[in-house]
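K.L.:
The following comprises the amino acid sequence and a computationally predicted model.
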Amino acid sequence: MTGNPLEVPGVDLALWGKRRGLPGPYPVVCHLLDAAAAMGVLWDLYVSAAGRRHIAAGLGVDDERARRVLMFWAALHDVGKVTFTFQALAEDAFPELVGYPDVPGERIRHDQAAHQWLGPALRQVGYRARSLRDEAFMVAQLLGGHHGRFFELKRDTSDPLVYFPSLGGGKWEQQRQALLGAVHSVLGEPEPPEKRMDADVAGLVCGLVVLADWLVSQDFFVKGRLKARPNANDAASLKAHLVESTRQVPGLLKEAGLGRLRLQPGTFEDEFPFNPNYLQRSLADALPALVGERPGLLLITAPMGDGKTEIALHSARVMGEACGVPGIFVGLPTMATADQIYERVMEYGLRRAIDPAPLTLLHSMAWLNPVYSRDVPPSGEPDAEILTGEGARGAWTAATDWLQARNRGVLAPFSVGTIDQALLAALCGKHNMLRMMGLSGKVIIIDEVHAYDAYMQGLLRRLLTWLGRLGVPVVLLSATLPRQIGHRLVEAYLLGAGHRSPIEVTAGYPGWLYADAESGRVTSRALDTESRSLDVELHEVPIGKDGRAERSSVFRELLKPLVETNSGCVGIICNTVAEAQQTFEDLQDWLGKSFADGTRRPQLQLLHSRFPAEERAEITRTVVESFGKTGKASGKRPTTAAILVATQVVEQSIDLDFDFLISDLAPIALLLQRAGRCWRHPHNPRPSWVSRARLAVLSPVSAGGRPAVPDSWPFVYPAALLRRTREELAKLATAPIRIPDDVQPLVDAVYDEDFLDPNSQMADDDVERIADEQVKTFISQQVTIPEPADVTSLHALTSSDIDEEVIRTRLGADSARVICCYQAPSGRLFLDPSLRDELPMRGSLDKGRFTKAEVRMLLARMIPVPAAWVRGPDPKDPHLVAWRENAHLRDVLLLRHPVDGDGRIRPAEFGNNSFVLSPQLGLVRLACR
């Protein structure tokens, strides 16, 4: 029926929409009007200006009409609760329903009921519903997906009661019709949109519906509205309920920490307490004119330590202000790098935010971060899905309790996290469109773009295509990015923005490139800066019979000046944890003998990923204090000799400065990243035995003296990249690497896909590497959502049944989590080797559930290990049922160290592997049995 508004029939207030935990049933019509109110307030106070423009344009209407349409749709999301299946769930409320027929047979979920029923029903309010491609069915599919997954559109939906009898006829159908008419009337009879929306617009709207639903489903809000529920079902009573909910919802947004980020305008000098360098000055001067009022992608390539993070934040503010996208998300490759950048971004927010700016830290262990969490509720807790209403903390950038629950952190106006938190938006997983909506209101900064393998690059390209379609500004950062990867990333973004023609992407190094989403024009700028030299030495180390490189003698030779003068800070970066542990033991033994006369020996520290989480965090803090930017000023930088033995955990985003760096051979891009930790800060005094930045690279050779790769390294890096790197470094002879002049040529030479000699061993390795990358790229294509232009049904966005934990795990880096414990002769398990602190089998809450403090205490002892190490039968204790019911603990495995009656601790065994947790070395894997 078009042009004739529905009369408001008698909506049955006994039909409940919320019941659990409430003193009485809450009418479904009230919940739907609450959701409509929340949608209107979100449109006014949360959705970015760019997001409102994009949605309104996608609907073919103006801003105000788009607002009314979205409120109407939000008011229909739970219409599927008017079914026998749903109403029968409340044993106390169901008997209050009079005249409703029983519906035997197959049960139907309420979200699926909305999906199946709404398409034909929307004809009554003027929507086209002749074919599945008409807007009525897109709206039905959108609303049916409000629990995170979209259902498939069926061909025969003209009369849903015929094909889906579980919807229920008779009074069930009458009340669904009544509900549709009531909310349509109360909301002012909004007209249908002028055109069928595309998938990108539908995805954003679905995300907003989910958010509106979550906000008004909070227990304290529903309890308050229940007390004032309408006593009559007339239009005036329902309208009054809507008005009052609309008055209260802004408080829900404030309490949840949802709003638009507002940063003070100003120059780079206003934002940061130092003068801009060459890179920062160039972008600060050129970017405003380039951006105009349009979105785009900015790619910044510059050496390590050249202030990319600061200019990225400045550029993000400029780009966001220009095109109406106020928020910021910073994505990084690892949890450790995210933790480091989080504190820097927090300081920026404290200085520049005009209003409170909740800053979320997004990764699986964020709530263990002491700066961030304080009292963060882990997502696996019983109350994680319902808010307590306790409110935000007083700190200017503190994330609210609401934002720290599962799936919500990306909705904050200001976020830092691991890149997978953004990539989940582009994967066929639950609630991906909620995440996409959260990202759409932010400028997306992706740091360390070079650090991702072919699988992650594939996921990133698909995300960039969607961001280009949505008009979301993007900033990509890298110190060592191969040109071909940079080209593909820019091309993916412009593809989403509608530019399918091949483009020429040439980014200078150092320099930057800006791709305009509207015109497709690419502007690049190569910059001149003072060159600095890095001395690079190749030192051959033999591979022993056990397949490991024997490096002790080389270490002693290289460290002789440090020992003789007892001065200087040296970093040693190993490719594997096992080699770092062995190196630490060798050096500890050697230094002990060298300083046996009682002379103060050099400090020796070890840092890698296989310490218990709390210990690793403390070691990292100590390392940053000692070797970081503020080490000298704080008096914590060592004044005598000091050595840090570490793995790749110090390679990215951790600001360290060494006088001399020793590294295992690694692909050139990563070697240069490591070298960025050498002579990083000019204010630090240097020992007399080193005159400029110096990198010693340990190059393994076989017994015959030929270049070779230790048995464990191909699992870390492709053999081809190691061989190519070695050859490029050998070409340098005694010449230093000039930074930045030589960086891009070296990176491109090693990662080049052209092969000159197809019969050589090098070419064989290259073919193997390319084949591996093709497999990873193929797998990435299997798990990503289609390009937005290719989506004809929203079902394609969530059709794959992919486990989120599988998605989050990097291909080839499958990991498990373990906690070491100690088993007494009686069989009881303890957390400490002295058998004093018993391992809690159950939590202190009812039914053995764990408090957040108890979960935090246990996960502070968590250690990540390769999953292959703990495959096979898991000797699970039958008493650990409570662990299996907790989201954070259910997948944690125990490594039990038997403790004999005399106190002797024996190795923990799991499958064919044995382990020892050493206070100095962390978790050590012994030889396989």
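P.N.:
That came through, no problem.
K.L.:
all contacts plus neighbour counts: C-alpha atoms, from now on.
P.N.:
Noted.
K.L.:
and the spatially most central residue of the chain, how far is that from Ile807?
P.N.:
Central residue of the chain (C-alpha atoms, centre = their mean): Gln421, 2.0 Å from the mean position. Using C-alpha to C-alpha, to the nearest Å, Gln421 is found at 10 Å from Ile807.
K.L.:
Likewise for Pro23?
P.N.:
With C-alpha to C-alpha as the criterion, Pro23 and Ile807 are 40 Å apart.
K.L.:
higher neighbour count, those two?
P.N.:
Ile807 (17 against 10; other C-alpha atoms under 10 Å).
K.L.:
Pull out the buried residues from whatever helix or strand the more buried one lives in.
P.N.:
Per DSSP states H and E, Ile807 falls inside helix 804-808. Buried positions in helix 804-808, judged by neighbour count with 16 or more other C-alpha atoms under 10 Å: 807-808.
K.L.:
Toward the C-terminus, what is the element adjacent to that helix?
P.N.:
Next along from helix 804-808, by DSSP H and E: strand 815-823.
K.L.:
packing partners for that following strand?
P.N.:
Other elements packing on strand 815-823 under the criterion 3 or more C-alpha pairs under 8 Å, 6 or more residues apart in numbering; DSSP states H and E are strand 829-830, strand 862-866, strand 892-898.
K.L.:
next, the one to line up against it:
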Amino acid sequence: MGEKVRGRRLGKRLSPGARAAWAKSSYADDGYLPLWRHMSDSAATAGLLWDRWLPEQVKRLVAQALLGGFADARALAVWLAGVHDVGKATPAFACQVEPLAEKMRRAGLAMPTMRQFGEDRRMAPHGLAGQEILQDWLVRAHGWNPRRAAQFAVVVGGHHGVPPDAAQVMDVRAHPRLLRTPGESEALWAAVQTELLEACADDFGVRERLADWRSVRLPQTVQVVLSALVIMADWIASNRDLFPYGVDGTDGASARTDEERVLAAWEGLGLPGPWQAQEPTGTPEELFASRFALPDGARPHPVQRAAIDLARRMPGPGLMMIEAPMGRGKTEAALAVAEIFAARSGAGGCFFALPTMATGNAMFPRVLDWLERLPDAQGQRLTVGLVHSKAALNEEYQELRSRGRQQIAAVDMDGDAGIPRPGSEKREAPAGLVAHQWLSGRKKAMLS
């Protein structure tokens, strides 16, 4: 797994107020998940995504922005996933479920009811609240420049897809009671927020790195990538079927260790690893013969040879445009070049875009043939997605979906994607290819 799964220590040493903060609740029963537990689950999930799923190219992008390279990059991703919901330790969020709010009040964290807050509560969504709390902590407790702190904190603020704008930030700063109830408990609210962040810095291994990160300029591309990873970790860790909880705030299996809990969830999800392309070293004839079902005696067209030669001579992956008359093998040339580019860059996938559903459906079997012949397809699963609104009617795609379905309820964040149809009798789907159920829907299909 690369690193130990952490987190159980975090919950055991927290104060009663910090342990009382909640993150998830169920309308169907009285079950809920404490905030510290969700922070731990999210961090561990981010670590597994980094170790087992994220392509090398993405890791390198983050690592290049940090003084400690790949080790820093992984630690930062895990830490940001761990602290992403710290904004739930606020009155504006906690008041939403009255029995859980009352439990926090008994621990000394006074707060109005949701009705008493009224519409003002909506000015402090927990992502924005978390951004403010994290930024303030980095500045106040660790001496960061506010602008540098904002580069990191915006990942927390944008973990529901859109980072807060300046007007939203000004609104929440003008209403501090949404983050900490004024009066006797205000100091305790601040102490609980600080306690959670300090515990995460210790448990997720970044305390010694915070001083060095003060000088980092985090490029916007890296902020976006880290936000995406945090969002994905949060989606997975928010799934009650993968990370169950009980009426007393436990996970329903308290005897399990952190590692057992997280690994059980990961195995239940069953995400295949990234595509790890191997750069082909043979001649163009050997490459095309091994990747495509060419007729006996067929030779690559000159445009195909030129594309392969140019891809191999390019110092790094770039943009290649191939123009040729119909029937000259542009599709095969493009796929061969994509394999070379992916091997050189560490990319973990290939996006094949076409203008219509009809052309997409027609091309889909050809892409499957190519995927089936890739060296990386031998011995491990690769995921594939047909991403248009009527993909559910494509028999080959539904055969792949039936192989990728998991016995997990509600894993599709975008709603029911439909019941798999029987596979086509004309073609058997490759055993190494699946259309993973979790990697479907309008929000996640691009991850397949």
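P.N.:
Noted; the coordinates are in hand. Please read all numbers here as calculations on a predicted model, not as lab measurements.
K.L.:
which bit of structure 2 covers the helix holding Ile807 of structure 1?
P.N.:
With TM-score structural alignment applied, helix 804-808 of structure 1 matches no range in structure 2.
K.L.:
Let me see the contact set for the equivalent of Asp198 of structure 1 over in structure 2.
P.N.:
Using TM-score structural alignment as the criterion, Asp198 of structure 1 maps onto Pro219 of structure 2. Contacts for Pro219 of structure 2 (C-alpha atoms under 8 Å, 6 or more residues apart in numbering) come out as Ala65.
K.L.:
Any idea how many residues pack against Ala50 of structure 1?
P.N.:
Ala50 of structure 1, neighbours per other C-alpha under 10 Å, totals 22.
K.L.:
related to what we said a few turns ago, in structure 2, which residues correspond to the helix or strand hosting the residue nearest to the centre of structure 1?
P.N.:
Here Gln421 of structure 1 sits within helix 420-423, counting by DSSP H and E. Aligned by TM-score structural alignment, helix 420-423 of structure 1 falls on no residue of structure 2.
K.L.:
returning to what we had before: compare the helices and strands packed on strand 815-823 of structure 1 and give me the one nearest Lys308 of structure 1.
P.N.:
Lys308 of structure 1 lies closest, by C-alpha to C-alpha, to one member of those: strand 862-866, at 30.2 Å.
K.L.:
next structured bit after that closest one?
P.N.:
Defined by DSSP H and E, the subsequent element after strand 862-866 of structure 1 is helix 881-884.
K.L.:
Just checking the distance from that following helix to the centre of its chain.
P.N.:
Taking C-alpha atoms, centre = their mean, to the nearest Å, the mean C-alpha location of helix 881-884 of structure 1 is offset from the chain mean by 27 Å.
K.L.:
buried stuff in that helix?
P.N.:
Buried, per 16+ other C-alpha under 10 Å, within helix 881-884 of structure 1: 882-883.
K.L.:
cool, and stretch 197-212 of structure 2?
P.N.:
For stretch 197-212 of structure 2, by 16+ other C-alpha under 10 Å, it's 197-201, 203-206, 210.
K.L.:
And the strands in the stretch 51-200 of structure 2?
P.N.:
Using DSSP state E, counting those that start in this stretch, the stretch 51-200 of structure 2 contains no strands.
K.L.:
Please read the previous query as pertaining to the stretch 351-500 of structure 1.
P.N.:
Using DSSP E, counting those that start in this stretch, strands in the stretch 351-500 of structure 1 cover 359-362, 414-418, 442-446, 474-478.
K.L.:
Onto which residues of structure 2 does the last one map?
P.N.:
By that I understand strand 474-478 of structure 1. So strand 474-478 of structure 1 sits over no part of structure 2, by TM-score structural alignment.
K.L.:
Report all helices and strands that that strand contacts.
P.N.:
Short answer (3+ C-alpha pairs under 8 Å, 6+ apart): strand 474-478 of structure 1 packs on strand 296-301, helix 308-323, strand 442-446.
K.L.:
Can you give me the neighbour number for Gln131 of structure 2?
P.N.:
Gln131 of structure 2: 29 neighbours (other C-alpha under 10 Å).
K.L.:
cool, and the one 5 residues further on?
P.N.:
In terms of burial, Asp136 of structure 2 registers 19 neighbours under the definition other C-alpha under 10 Å.
K.L.:
Contact partners for the alignment partner in structure 1 of it?
P.N.:
Using TM-score structural alignment as the criterion, Asp136 of structure 2 maps onto Pro120 of structure 1. Neighbour list for Pro120 of structure 1: 129, 136-137, 157-160 [criterion: C-alpha under 8 Å, 6+ apart].
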